[in-house]
Structure formats: structure tokens, C-alpha cells
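K.L.:
Below is the structure, and that's it, no one-letter string:
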């Protein structure tokens, strides 16, 4: 890995259980970094912290020794992660990213005609971050009664399940089945 290259991170979009020897293929897009056959990877999100070594890399039905940022690939992993792997998690270089359930963020609400609406403390939103979609409960600052359409505001969001998060990461929010706004993680909370 070069000095400017960030550690490997891949969004898990699907998981296939292969018949040969309990091997699992996690497919998705590499968001950053590189991965090579034999590299250790960590499965992050939804309460999992499984570690595995990449047994093979599949790119369009061809086996390759390494893959990099922007590529859609399949990582073949030992069956130890079979029960834990699911869409919405990430595979990453071990220790490079953590899973969290609470964070502060700045969110921008869409106009009312595009799905924005008043958001109150205690309201549930669907938070879409990386490949995960998780319900989250919003807490507004004491001096704010509601976050209204076209407004930008600081909020705290508590998720039902832990997902891979980093400061500066963008996400989208939906309410009542419609796009409602977008945000940026400003601080991860313990």
C-alpha cells in the first residue's frame, strides 16, 4: 500500500454460499484501497467482527491475484464468515474502520415537494450509509423544536444496528418511504 492509498474497504452487496468446502463469496464494489489473495479482511457491521483471509478474488468469472478501487469483485472467504456475512456490511483491512450505533451529523432536508418534512426528536428515519439501510432515531438539540424542509441542522442519530462509520462519511435519510435528505457524520459517539 502506498503512502497516499487508504486501507481496503469493500461494500458487501450480496453473499453466495458455494457448495465446495464451505466457501462464501461476498460480492461488491471496492470503495478504496487494494486487496490481494491471502490478505486478511474484517467483516464490519450488524454486530459482526469476523476475520478471514481471502482465498481467491473473482472478477467477472476470472480469478485474479489482486483488485483495486472502483472494481466490482467477488471475494472468496472461508466458511467461518458464512453465518455472519450479509448485504450492508463492509469488508475492510483489519482495524481500519469500526462499527457504531450513535453519531452526530449535519443533515440537510429536501424541500417538502421532494420528500422533506418536519423531523422531530424521537422520530425514526431510515439511514442509508454505504451499503447498509438501518432505522435510526433522531435527537435534535434542545433549542431546536423541529428540523424543517430545506433546513440544515445538527442532530444526533442512534441506529438500531451497528454499521461501519467514519467521520466525514456521507449518508442519506428516508422518512415515510421517501427520500428526505442527506447528511455528513461529524462525530462518532461511544
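P.N.:
Yes, it's here. In this text the structure is predicted, and so the values were computed from the model without any measurement.
K.L.:
CA atoms for contacts and neighbours, from now on please.
P.N.:
Will do.
K.L.:
Name the nearest residue to residue 170, sequence neighbours excluded.
P.N.:
Among residues not flanking residue 170 along the chain, residue 184 sits closest, at 4.4 Å (C-alpha to C-alpha, 6 or more residues apart in numbering).
K.L.:
Structure two is appended below for comparative analysis:
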């Protein structure tokens, strides 16, 4: 223990309505940090982040039980006000600790042909699997490159159809025409001092 508490982060995997619509249960795995009832969390994963208060916490398992706090590695459902908008693929986080982005830099690698990999042309529409959500987007290849071949990698810029919660170093997968095509890692984000285009 360093004595420094990590910012809280939960990946939303499912959403339920509870207590006749007075609460929304956002269920998922806590990646890091700790949360208690009454804490403020930010719903991240759309063009407008919203901060809400945690009403309660239910432990996951065969018998749902209300608990006083939860930390990294636990699967829980955070009860949030029924008026908030949260969906699969969003994250709940310490306010200001993570941002939502539509454009980011990444290193991607295409699967080899024997694993189903195929050429990825520039600006081809792909499906990106980021945490528990999926969103469509396109890749801009390096100058002078029209296509990325199977078993090859490149530094690219990804532009998504909508904003999602992203961090540098975050892994993701992508699909082309309904088939697994490759994987990647976020290397640059706008506004972080490392973005150059």
C-alpha cells in the first residue's frame, strides 16, 4: 500500500431498473479504486459526462446483498438515481479521472491470414470492441499507406462514431465485416500533451 488511493473505475456491463424506476442499477466489474454509498461518480462514455451520487451498492452473486463499500476486483451493481442515463460500455469513475473521446491514436495489428485476418483499407468502417461496449469507426493509416496487410502493424488514428471512455495504454479489439480482424492499444489522446494530429 502506498497510501494513495487510486481513482475509482467501474466498467458497466449491464443496466437494470430498480425500485419502480426510482433507481438504476449499473452492474459491472470494478477495475480500480474504492466506492461507498453517497460518493459522487461520473458517468463517462458519451459526449456529455454527468456526475451523480451513488444511492447504494449491491454485491453480485446468487444472493444480492446491500454492502457498505466495494473495491477493485469486485462485481457489483451501483444504484444510481433513476433519472440518469447510463448504458453498457459506459464507465463510472471518480469525477475528472477519465475522459470520453471520439478520436485517438493507436497501434493496431491485423491478424495473420491463417487466423482469419484480411487487408484493412484506409477509412474502412470497422467495429471496435472497447471494454464492454462496441462502437463503429474508421482508421486513418500513416501517410503513403493505403492498406494494412494481415500480420502487419501500424500507428494509426482512429475516429469513432461516438465518444467512449479511453485511457492511454488501454487495449481493444476490432472486427471487419463481422469477423475478428485484429487488436490494438491506445497510444495518444487529444489534450494529453502527446497528441499531434
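P.N.:
Sure thing, it's come through. Here the structure is a predicted model, which is why all the values come from computation and not from measurement.
K.L.:
Give me the TM-score for this pair.
P.N.:
The TM-score (TM-score structural alignment, normalised by the length of the first structure) is 0.93; 188 aligned residues with a C-alpha RMSD of 1.6 Å.
K.L.:
post-alignment, the strand or helix carrying the residue nearest to residue 170 of the first structure versus the second structure, mean distance?
P.N.:
According to DSSP states H and E, residue 184 of the first structure maps onto strand 178-188. For strand 178-188 of the first structure, the mean distance to aligned residues of the second structure following superposition is 0.8 Å (mean C-alpha distance after the TM-score superposition for the first structure).
K.L.:
Over which residues of the second structure does that strand lie when aligned?
P.N.:
Mapped onto the second structure using TM-score structural alignment, strand 178-188 of the first structure covers residues 179-189.
K.L.:
how deep is residue 104 of the second structure tucked in, by neighbour count?
P.N.:
Neighbour count of residue 104 of the second structure, defined by other C-alpha atoms under 10 Å: 21.
K.L.:
Tell me, how many residues neighbour the nearest residue to it once chain neighbours are set aside?
P.N.:
Using C-alpha to C-alpha, 6+ apart and skipping the chain neighbours, the partner closest in space to residue 104 of the second structure is residue 189 (5.0 Å). For residue 189 of the second structure, the count of nearby residues is 23 (other C-alpha under 10 Å).
K.L.:
measure residue 189 of the second structure to residue 173 of the second structure for me?
P.N.:
Counting by C-alpha to C-alpha, to the nearest Å, the separation of residue 189 of the second structure from residue 173 of the second structure is 18 Å.
K.L.:
so the residue nearest to residue 170 of the first structure touches residue 106, yeah?
P.N.:
Yes: the pair residue 184 of the first structure and residue 106 qualifies as a contact (C-alpha atoms under 8 Å) at a distance of 5.5 Å.
K.L.:
Pretty sure residue 134 of the first structure sits against residue 126.
P.N.:
Yes: assessed by C-alpha under 8 Å, residue 134 of the first structure is found in contact with residue 126 at 5.6 Å.
K.L.:
can you point me to the longest strand in the second structure?
P.N.:
Across the second structure, the longest stretch assigned as strand under DSSP state E is strand 153-166.
K.L.:
That strand corresponds to what range in the first structure?
P.N.:
Using TM-score structural alignment, strand 153-166 of the second structure pairs with 152-165 in the first structure.
K.L.:
Isn't residue 97 of the second structure up against residue 6?
P.N.:
No: the pair residue 97 of the second structure / residue 6 is not scored as a contact, 9.7 Å apart, by C-alpha under 8 Å.
K.L.:
Okay, the residue nearest the centre of the first structure and residue 188 of the first structure: tell me how far apart.
P.N.:
Against the mean C-alpha coordinate of the first structure, by C-alpha atoms, centre = their mean, the closest residue is residue 130 at 3.5 Å. Between residue 130 of the first structure and residue 188 of the first structure the computed distance is 16 Å (C-alpha to C-alpha).
K.L.:
Residue 58 of the first structure too?
P.N.:
On the measure of C-alpha to C-alpha, residue 58 of the first structure and residue 188 of the first structure end up 34 Å apart.
K.L.:
Same question for residue 19 of the first structure.
P.N.:
40 Å.
K.L.:
before we move on, what about residue 159 of the first structure?
P.N.:
Taking C-alpha to C-alpha, one finds residue 159 of the first structure at 12 Å from residue 188 of the first structure.
K.L.:
swap in residue 51 of the first structure?
P.N.:
Counting by C-alpha to C-alpha, the gap from residue 51 of the first structure to residue 188 of the first structure is 23 Å.
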